[in-house]
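>>> Following is a predicted model, sequence given first.
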Amino acid sequence: MSTTDPDCLFCKIVAGEIPATVVASDERTVTFMDINPATRGHALVVPRTHARDLLEIDPEDLAAVARAGQRLAKVSKATLRADGINLINSCGAEAWQTVFHFHLHVIPRYADDPLQLPWVPSAGDQEQIQATGAELKEHYA
């Protein structure tokens, strides 16, 4: 397992080579807003070290991603007044994995949201994504 993959979209986001609305980061993880959100506040938590999927990720990185996902879930519920939260990881193309760098979807759910799983990603409103990311980031202090 390499530290980074030069062809990996998420490795490029972690390295700052591709812009993203980063909500939080620590020594093992980066949390950023999904550009194809299923609902308002949909974000991704990724390990800094490249791992293709759940079967390849280092257990310590997996634990760090889980902790970051739980923290974002709490912040999302309080800040965005989400009624619930989905934590989703897809392992393999047949399980809907489209970016082959382990990631955890943290998807706030609302009583009136139209999301039915699996959702079909479509481009979101960039201003709303950035504003929501800023709103969540503010509560990470």
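Here it is on my side, so go on.
>>> make it CA atoms for all contacts and neighbour counts henceforth
Will do.
>>> Nearest the geometric middle of this structure, what residue?
When the chain is reduced to its mean C-alpha position, the closest residue under C-alpha atoms, centre = their mean turns out to be residue 44, at 0.3 Å.
>>> helix or strand for that one, which one?
Applying DSSP states H and E as the criterion places residue 44 in strand 43-47.
>>> That strand packs against which elements?
For strand 43-47, the elements it packs on are strand 29-33, helix 59-79, strand 104-109, judged by 3 or more C-alpha pairs under 8 Å, 6 or more residues apart in numbering; DSSP states H and E.
>>> Out of these, the one nearest residue 135 is which?
Using C-alpha to C-alpha as the measure, helix 59-79 is the one of those that comes nearest residue 135, at 7.7 Å.
>>> In addition, the following structure is provided for comparison:
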Amino acid sequence: MLYDQNCIFCNPDKDENQNIVFENDTCYFLQHNHQQDVLEGCGVIVPKQHRQHTFELTKEEWNDTYYLLQKAKDYLNKEYTPDGYTLGWNVGEASNQSILHSHFHVIPRYNDEPLAGKGLRHWLKQPANKRKKSTKQL
């Protein structure tokens, strides 16, 4: 089994503020008490084995992620009644992956948020994010 003793997602029970809401054979759906202050209801789906990047997930982990996503949606709809969701993975430093264990963000969104209507594309498509033309030869 791939495991990192210092990884918070390999050891979800070692953080008293991290809650295993659901799990199946290969994945957890986790919520963290300190993340609920702004992103109410948010959580992550993580493989139990240490997979640094999403591209390393097995077919079984993909299927189990799908299963937990559907279960999390039902739970979040009942507990928080969001108006929408933002879902996603960050892979690598350029994408702001701060924990090097693959984790799928499940973020409930609400019409009364100050940034309602602003999803991933809003932040990424800001003019300040435009790359300078590459000097590499094709």
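Yes, it's here. These numbers come from a predicted model, not from an experiment.
>>> Distance-wise, check the nearest residue to the residue nearest to the centre of the first structure once chain neighbours are set aside relative to residue 67 of the first structure.
Distance criterion C-alpha to C-alpha, 6 or more residues apart in numbering; nearest residue to residue 44 of the first structure, sequence neighbours excluded, is residue 105 at 4.7 Å. Using C-alpha to C-alpha, to the nearest Å, one obtains 13 Å as the distance from residue 105 of the first structure to residue 67 of the first structure.
>>> The two: who's more crowded?
Neighbours around residue 105 of the first structure and residue 67, counted as other C-alpha atoms under 10 Å, are more numerous at residue 105. The numbers are 22 against 14.
>>> Quick one: residues contacting the more buried one.
Residues counted as contacts of residue 105 of the first structure (C-alpha atoms under 8 Å, 6 or more residues apart in numbering) are 42, 43, 44, 45, 86, 87, 88, 89.
>>> give me that answer again for 10 Å
Applying C-alpha atoms under 10 Å, 6 or more residues apart in numbering, one finds that residue 105 of the first structure lies in contact with 31, 33-34, 37-38, 42-46, 69, 85-90.
>>> filter the residues you listed to the buried ones?
Buried members of the contacts of residue 105 of the first structure, counted by 16 or more other C-alpha atoms under 10 Å: 31, 33-34, 37-38, 42-46, 69, 85, 89-90.
>>> so which of those comes closest to residue 59 of the first structure?
Within the set of those, residue 46 lies nearest residue 59 of the first structure; the separation is 13.3 Å, counting by C-alpha to C-alpha.
>>> Tell me how far the residue lying farthest from the centre of the first structure lies from residue 39 of the first structure.
For the first structure, the residue at maximal distance from the C-alpha centroid (C-alpha atoms, centre = their mean) is residue 112, at 22.0 Å. Counting by C-alpha to C-alpha, the gap between residue 112 of the first structure and residue 39 of the first structure amounts to 11 Å.
>>> list residues touching both of these two?
A shared contact of residue 112 of the first structure and residue 39, defined by C-alpha under 10 Å, 6+ apart, is any residue touching both; here there are none.
>>> Select, out of the helices and strands packed on strand 43-47 of the first structure, the one closest to residue 133 of the first structure.
Nearest to residue 133 of the first structure among those is strand 29-33 (6.2 Å), distances taken as C-alpha to C-alpha.
>>> how about residue 65 of the first structure, what's its match in the second structure?
Per TM-score structural alignment, the equivalent position to residue 65 of the first structure in the second structure is residue 65.
>>> Now do the same contact list for that match.
The neighbourhood of residue 65 of the second structure, defined by C-alpha under 10 Å, 6+ apart, consists of 23-24, 26-29, 45-47, 57, 59, 71, 103-104.
>>> buried subset of those?
Buried positions within those, assessed by neighbour count (16+ other C-alpha under 10 Å), are 23, 26, 27, 28, 29, 45, 46, 47, 57, 103, 104.
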